[in-house]
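Asks: Predicted model, plus sequence, below.
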Amino acid sequence: MLPRPVVVGVDGSPSALAAVEAAAQEARMRGAKLHVVHAFIWPAMHVPPGGSPLGPPAGGVQESVEHLLAEAVERALAAAPGVVADQAVIAGQAVTALEAESRTAQLMVVGHRGSGGFAGLLLGSTSVHLAAHSRCPVIVVRDRMANDGPVLVAVAGTPHNRGVITYAFEEASLRGADLVALHVAGTWSDHGDTRPADLVDLSGDGAMLQADEERLLDEALSGHREEHPEVTVHARVVRGRTRPTLIEASRGAQLTVVGTRGHGGFTGLLLGSVSQAVLHHAHCPVAVVRSDLDLP
């Protein structure tokens, strides 16, 4: 049985072309096919697919889309020689088309900022919606993927974090990279510059709380370490505010992995504030893994 494809959404923008290169490399690492998708709402354009009777014969929308896809596939093959790639134009809005594609994909890859057919592909809209609702992990690419540095995973210390850690170990293994498992502990709130004393200050026993946090982190990683002995793990417990700490840690990473809240609470809040902040401000591509996904 062939592995499920890696799907990338394209629109011709520099961000989308960077996503194509990243997706091609991901597909090659997985031995999977690359599926290049462009979503287009033909009826809303009120133009025929072919050229205008008053214009050049090759000046139609269809030719433009075909050129866009051909350029994307060419970019993919240059980035990952030997990868098998196909392409498709899907009628519909970008977010709807990509969410449907995610049901049969093992990974979705999108750029952080789009144009044209993916005009809504800006952080805070399509990419955020897809990260929260995709039926497979999503990588949001900023510029080019880095080929060095560790994979960084945010460990929240909850049962829902297991799928996030599983995916981070798999990515580190595929890339031959170290894994930095970062747990940010000891803060009451991430809002504002002023807050009550943190847990360590209140307890008066910082060493004990630090030891407890390190033990919980080791327990969260233990089974995964046995499954992936080839991955060198750096487990770190850091006191600080979660969002700025993770964003700063992403500077030296080639990929940051974060999770969502799953199906609890309001569906519009599936992507928590920490994950949204990392998506907006991380210094490397970000992989978002829904907590309720059954990863293969």
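Replies: Right, received. Where do you want to start?
Asks: only C-alpha atoms for contact and neighbour calcs from this point on.
Replies: OK.
Asks: Would you mark the buried spots in stretch 11-31?
Replies: 11-28, 30-31 (16 or more other CA atoms under 10 Å).
Asks: That stretch: how far from the chain's middle?
Replies: The chain centre lies 12 Å from the centre of stretch 11-31; the measure is CA atoms, centre = their mean, to the nearest Å.
Asks: Just the residues contacting that stretch, thanks.
Replies: 3, 5-10, 33-34, 36, 38, 68, 72-73, 75-77, 79-80, 82-83, 109-118, 140-145, 174-175 (CA atoms under 8 Å, 6 or more residues apart in numbering).
Asks: another structure for you, compare them:
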Amino acid sequence: MSEPIVVGIDGSEESDHALQWAAAEAALRERPLHIVHTLESWPYKAPLFKPAESTERMTRAGHRLLTAARERVLERRPALEVTTALVAEETSQALRDQSDKAFELVLGSRGRGGFAGMLLGSTSLRMAARPTVPVVIVRGDTGDRGEIVVGIDLLRDSGAVLDYALEAAALHDARLRVVHAWQTFGTLIEAGYAVDAEQIELDLRAQTIDAYKPLRTEYPRVDVVDEIIMEHPVTALSNASRNARLLVVGAHQRHWSAPRLGSIAHGAIHHARCPVAVIPST
């Protein structure tokens, strides 16, 4: 069986959007869909604080939620292979375990119930901060039109990020916009340095083309455009996401303390107008 697409649900409107996005993605990629709902694990570990009938009620409600979600998916996509899992465990750990061998993990931008912490800055951000597989956070416009936008950092290896973005563009028959934003330009001008803006842009564009050129032979039919923007990367990506169906960024974790999402990916998740795919660092 091919690697599944895993989606976490909790019954909220946001998680339902994530479910529908994940189902469409699974059908397009011809992969199984695995739907996960978590229950707070502490009632099972501390029965003195939670009556047995309460935990049983939570379990029944969780099973009903999963059954209804599976039925909604199969109603629209009867040929899709769909499995479910109800897990009594801390949410982040449950999602990590369930998606360990997945193709990607899909989450809503915020949630409730078993995903009570799934606000931006909580579960979704924790999963994106230390991804072992691509993590897609579904927010904004989830329509099936528009281009794929990928933001790249020329100081890092962007191979995995570009490969995911090119494959997505090929699958969706969409144009790929490769964006590199360079804020230092404005800083140098403000500091009084003489700057050859035209030459800097030419150099950055050449480096951007060199970054994705090795992958073009694998996706010859994808229409690729590159864009060099002299402004903050988060602003540039947020603006580009207005006309996009998907924004792709790298996780670029910081390793000197607890795992934290890189500032660009963090900002993109907060401000994007479309779903955001965060790709693990290589």
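Replies: Happy to help now that I have it. As the structure is a prediction and not an experimental result, all values here were calculated from the model.
Asks: Helices - which of the contacts of stretch 11-31 of structure 1 land there?
Replies: In helices, judged by DSSP state H, the following of the contacts of stretch 11-31 of structure 1 are found: 68, 72-73, 75-77, 79, 174-175.
Asks: quick one: contacts for the residue lying closest to Pro3 of structure 1 once chain neighbours are set aside?
Replies: Spatial nearest neighbour of Pro3 of structure 1, excluding adjacent residues (CA to CA, 6 or more residues apart in numbering): Ala32 at 5.7 Å. Ala32 of structure 1 is in contact with 2-6, 83-84, counting by CA under 8 Å, 6+ apart.
Asks: I figured Leu215 of structure 2 was touching Val161, is that so?
Replies: No: in terms of CA atoms under 8 Å, Leu215 of structure 2 does not count as a neighbour of Val161; the distance is 11.2 Å.
Asks: Neighbour count: the two, which is higher?
Replies: Remark: of Leu215 of structure 2 and Val161, Val161 carries more neighbours, 24 against 15, as counted by other CA atoms under 10 Å.
Asks: Residue in structure 1 paired with the more buried one?
Replies: In structure 1, the residue matched to Val161 of structure 2 (TM-score structural alignment) is Val164.
Asks: Likewise for Leu237 of structure 2?
Replies: Leu237 of structure 2 maps onto Leu246 in structure 1, by TM-score structural alignment.
Asks: check the fit of the stretch of helix or strand that match belongs to onto structure 2 and give the mean distance.
Replies: Using DSSP states H and E, Leu246 of structure 1 maps to helix 242-249. On superposition with structure 2, the mean distance recorded for helix 242-249 of structure 1 (mean CA distance after the TM-score superposition for structure 1) is 1.1 Å.
Asks: Need the contact partners of that helix.
Replies: Taking CA under 8 Å, 6+ apart as the rule, helix 242-249 of structure 1 contacts 152, 154, 182, 184-185, 187, 190, 274, 277-278, 281-283.
Asks: 7 Å instead, please
Replies: Helix 242-249 of structure 1 has contacts (CA atoms under 7 Å, 6 or more residues apart in numbering) with 184, 190, 274, 277-278, 281-282.
Asks: how far away is the residue opposite Arg110 of structure 2 in structure 1 once aligned from Leu130 of structure 1?
Replies: Under the alignment (TM-score structural alignment), Arg110 of structure 2 maps onto Arg113 of structure 1. Note on Arg113 of structure 1: its distance to Leu130 of structure 1, by CA to CA, to the nearest Å, is 13 Å.
Asks: between the two, who's got more neighbours?
Replies: Taking other CA under 10 Å, Arg113 of structure 1 and Leu130 do not tie; Leu130 has more neighbours (25 against 21).
Asks: Kindly indicate which of the contacts of Ala32 of structure 1 lies nearest Leu255 of structure 1.
Replies: If you rank those by distance to Leu255 of structure 1 using CA to CA, Val6 comes first, at 16.8 Å.
Asks: So Leu152 of structure 1, which state does it fall into?
Replies: Three-state assignment for Leu152 of structure 1 (DSSP: H, G, I helix; E, B strand; the rest coil): strand.
Asks: so what's the counterpart of it in structure 2 up against?
Replies: In structure 2, the residue equivalent to Leu152 of structure 1 is Val149, according to TM-score structural alignment. By CA under 7 Å, 6+ apart, the contact set of Val149 of structure 2 is 176-178, 241, 244, 246-248.
Asks: Which of these ranks first by neighbour count?
Replies: Going by other CA under 10 Å, Leu246 tops those with 33 neighbours.
Asks: Aligned to it, what sits in structure 1?
Replies: Per TM-score structural alignment, Leu246 of structure 2 is aligned with Leu255.
Asks: My guess is its match contacts Val151. True?
Replies: Yes: counting by CA atoms under 7 Å, Val151 is a contact partner of Leu255 of structure 1 at 5.0 Å.
Asks: Do a quick rundown of the strands in structure 1.
Replies: 6-9, 34-40, 85-91, 107-111, 138-141, 151-154, 179-185, 233-239, 255-259, 286-289 (DSSP state E).
Asks: just so I know, which of those strands lies nearest Phe266 of structure 1?
Replies: Closest of the strands of structure 1 to Phe266 of structure 1 is strand 255-259, at 16.0 Å (criterion: CA to CA).
Asks: average offset between the closest one and structure 2?
Replies: For strand 255-259 of structure 1, the mean deviation from structure 2 after alignment is 0.4 Å (mean CA distance after the TM-score superposition for structure 1).
Asks: Which strands or helices does that strand pack on?
Replies: Contact analysis of strand 255-259 of structure 1 by 3 or more CA pairs under 7 Å, 6 or more residues apart in numbering; DSSP states H and E lists strand 151-154, helix 162-175, strand 286-289 as its packing neighbours.
Asks: average offset between the second one and structure 2?
Replies: So that's helix 162-175 of structure 1. Relative to structure 2, helix 162-175 of structure 1 is 1.0 Å off (mean CA distance after the TM-score superposition for structure 1).
Asks: chain center to that helix, what's the gap?
Replies: That offset, for helix 162-175 of structure 1, works out to 12 Å (CA atoms, centre = their mean).
Asks: How about the last one?
Replies: Its chain's average C-alpha position is 3 Å from that of strand 286-289 of structure 1, according to CA atoms, centre = their mean.
Asks: Onto which residues of structure 2 does it map?
Replies: Mapped onto structure 2 using TM-score structural alignment, strand 286-289 of structure 1 covers residues 276-279.
Asks: unless I'm mixing things up, the match of Val161 of structure 2 is touching Thr260, no?
Replies: No: here Val164 of structure 1 does not reach Thr260: they are 8.9 Å apart, not a contact under CA under 7 Å.
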